[in-house]
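Colleague: would you be able to build a 3D model of this:
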Amino acid sequence: MSHKGFNAYNQEQFFTNYFKRRERSDSPNNAIEGPMIFEMLGDITGNSILDLGCGDGSFGKDLIQNGATEYIGVEGSEKMVEAAKANLKTLNGKVIMDTMESYPYPDKAYDIVTSRFAIHYVSDINQLFDSIHNSLKDNGKFIFSVQHPLTTSSFLSKQSGEKRENWIVDNYFLDGEREEPWIDHIVVKFHRTIEQYFTALRDNGFTILELREGNPKRQHFSSEEEFKRRQRIPVVLAFACEKSK
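Modeller: Just a heads-up that it's a prediction; the model follows:
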């Protein structure tokens, strides 16, 4: 059975095993993507932030503790929403159970919109980017990460196991659904090229300020072996964008 979007996270075993993997010190979330996103955000003091696909709210907790005055997380998984509310219960943060596709985006409401490793679950990024653009204040920022297209083009190399030593890149220019074997389940993601992300952002009124591919830094890894392995292929693609005037 395959799962689309947030549905996989409502499976008890998947939910538990996902956090075991994510909480590893050398996981891509902690050693690559997390430090990079915070670098791209910079000073967030006084900002209102909308976080799409907020997961367990731990990112929101960090944002509030680093100076954000308003945090709204949008999450479709019931189990993730429950975890996020627990993480944010003593802080000035709010979690809404909804999908990023159907969330009713208010006009010019946020200084920053973020999304971490979630937009690759969305089939129509043009509609999403248009909604995000409208919800940002003038000169507002949109900062997000997705699984790198070199790794979503094909999952054939996963037949050798989760900890791959080689990666097959195939059908790169054929965008659309991909079924990834992940944590003993099949999860549907949407593959698109770097160019397609760039074009969709530009066509929906964004100026691209920064494009990052998650170049690993040794200080973020406890294992020299894992650091060297992560230098072989990018696993993260991230953009920092500004709402064009």
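Colleague: from here on, contacts and neighbour counts on C-alpha atoms
Modeller: Fine.
Colleague: name the SS class of residue 238, please.
Modeller: Recorded secondary structure, residue 238: strand (DSSP: H, G, I helix; E, B strand; the rest coil).
Colleague: dump the residue contacts of the spatially closest residue to it that is not a sequence neighbour.
Modeller: Leaving aside its chain neighbours, residue 238 sits nearest to residue 145 (4.1 Å; criterion: CA to CA, 6 or more residues apart in numbering). Under the criterion of CA atoms under 8 Å, 6 or more residues apart in numbering, the contact partners of residue 145 comprise 33, 37, 115-119, 236-239.
Colleague: this one as well, want them side by side:
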Amino acid sequence: MKQNIYDHPEFFHQYQKLRQASYNFNNLLEQPALKSLLPNLTDLQILDIGCGMGEFAYYCIENNARHVTAIDVSKNMLAIAQREHAHQNIDYYLQAIEDFHVAPNSFDCITSSLSLHYIQDFRAVIRNIASMLRPGSLFIFSVEHPIVTARKTMEDNWIYDSSGRRSHYAMDHYHDEGIRERTWFVDGVVKYHRSMSTIINTLIAYDLTIEKMLEPLPDSEAIPKLPSLEKEHRRPSFLLIRARK
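Modeller: As a prediction, the model looks like this:
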């Protein structure tokens, strides 16, 4: 089993509380941006990598996708997905993308929401994804922005002035790619930093054409719901890419 912090009891408890909040960064910022990149889903065969609790897979079926193959490494996540977002046209699998293999040209669209920054061998995963896509089909994904993952501490990298207001965001070690370890609910959460050029050039190397990139900003209705989103105007949290084979 690949890295699986989501089955750590304390981490999962705290993560559930975060996601169950009425307003969070996922539902106000990342998910609207991801969905804006989707094609018409009618009759499409979809692979959802890091499907979590199954909300997005179910959204695809609600929007007329033919079938969703949804994979995740977390038993906790999949238990909720199968209980709360079950559907006859969704198949959930306890599977890491590094170990997931199907016949070439199997999917019309492959999606991944905030999972690829947990992957050590990005190049191998992109090679596998490109193989599974049918010609002309789409790969749509989000990751933590390289500006966020760059600094090796990966803690609160805002610098504050003497009155406690944010002065600026500190970024360092941008081209020193590789493992980053941080405390997020628990110690020892491992992610991987890659530069923007590495991400883009890896996609290009496997014949994936970049169609659109997003560094999403909150809309005018989101900030009153979650005031901490205001800092997105100074430093992006997420990078989203739509690429076509």
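Colleague: what's the TM between chain one and chain two?
Modeller: TM-score of the superposed chains, computed with TM-score structural alignment, normalised by the length of structure 1, equals 0.90; 238 aligned residues with a CA RMSD of 2.1 Å.
Colleague: tell me the SS of the aligned partner of the residue nearest to residue 238 of structure 1 in structure 2?
Modeller: In structure 2, the residue paired with residue 145 of structure 1 is residue 142, using TM-score structural alignment. Classification of residue 142 of structure 2 by three-state DSSP places it in strand.
Colleague: which residues in structure 2 form strands?
Modeller: 45-49, 67-72, 90-94, 107-113, 133-144, 158-160, 166-169, 178-184, 186-193, 209-214, 238-244 (DSSP state E).
Colleague: just want the most central residue of structure 2.
Modeller: residue 114 (1.4 Å; CA atoms, centre = their mean).
Colleague: translate it into the numbering of structure 1.
Modeller: Checking TM-score structural alignment: residue 114 of structure 2 goes with residue 117.
Colleague: ok, its match - contacts?
Modeller: So, once contact is read as CA under 8 Å, 6+ apart, residue 117 of structure 1 ends up touching 144-147.
Colleague: so what's the counterpart of residue 170 of structure 2 in structure 1 up against?
Modeller: Under the alignment (TM-score structural alignment), residue 170 of structure 2 pairs with residue 168 in structure 1. By CA under 8 Å, 6+ apart, residue 168 of structure 1 lies in contact with 151, 154-157.
Colleague: ok, residue 72 of structure 1 next?
Modeller: Residue 72 of structure 1 touches 49-51, 60, 93-96, counting by CA under 8 Å, 6+ apart.
Colleague: so how far is residue 109 of structure 1 from it?
Modeller: The spacing between residue 72 of structure 1 and residue 109 of structure 1, counted by CA to CA, to the nearest Å, is 11 Å.
Colleague: ok, back up a step: let's have the contacts of residue 117 of structure 1 in TSV, adding distance to residue 218 of structure 1.
Modeller: Conversion of the contacts of residue 117 of structure 1 to TSV gives the following (distance: CA to CA, whole Å):
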residue	distance to residue 218 of structure 1
144	23
145	21
146	22
147	21
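Colleague: those, buried ones only, as a ChimeraX selection?
Modeller: Entered in ChimeraX, the line below selects the buried ones among those, by 16 or more other CA atoms under 10 Å:
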select :144,145,146,147
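Colleague: which of the contacts of residue 117 of structure 1 sits closest to residue 3 of structure 1?
Modeller: Using CA to CA, residue 147 comes nearest to residue 3 of structure 1 of the contacts of residue 117 of structure 1, at 17.0 Å.
Colleague: separation between the closest residue in space to that closest one that isn't next to it in sequence and residue 151 of structure 1?
Modeller: Leaving aside its chain neighbours, residue 147 of structure 1 sits nearest to residue 236 (5.0 Å; criterion: CA to CA, 6+ apart). Distance from residue 236 of structure 1 to residue 151 of structure 1, counting by CA to CA: 9 Å.
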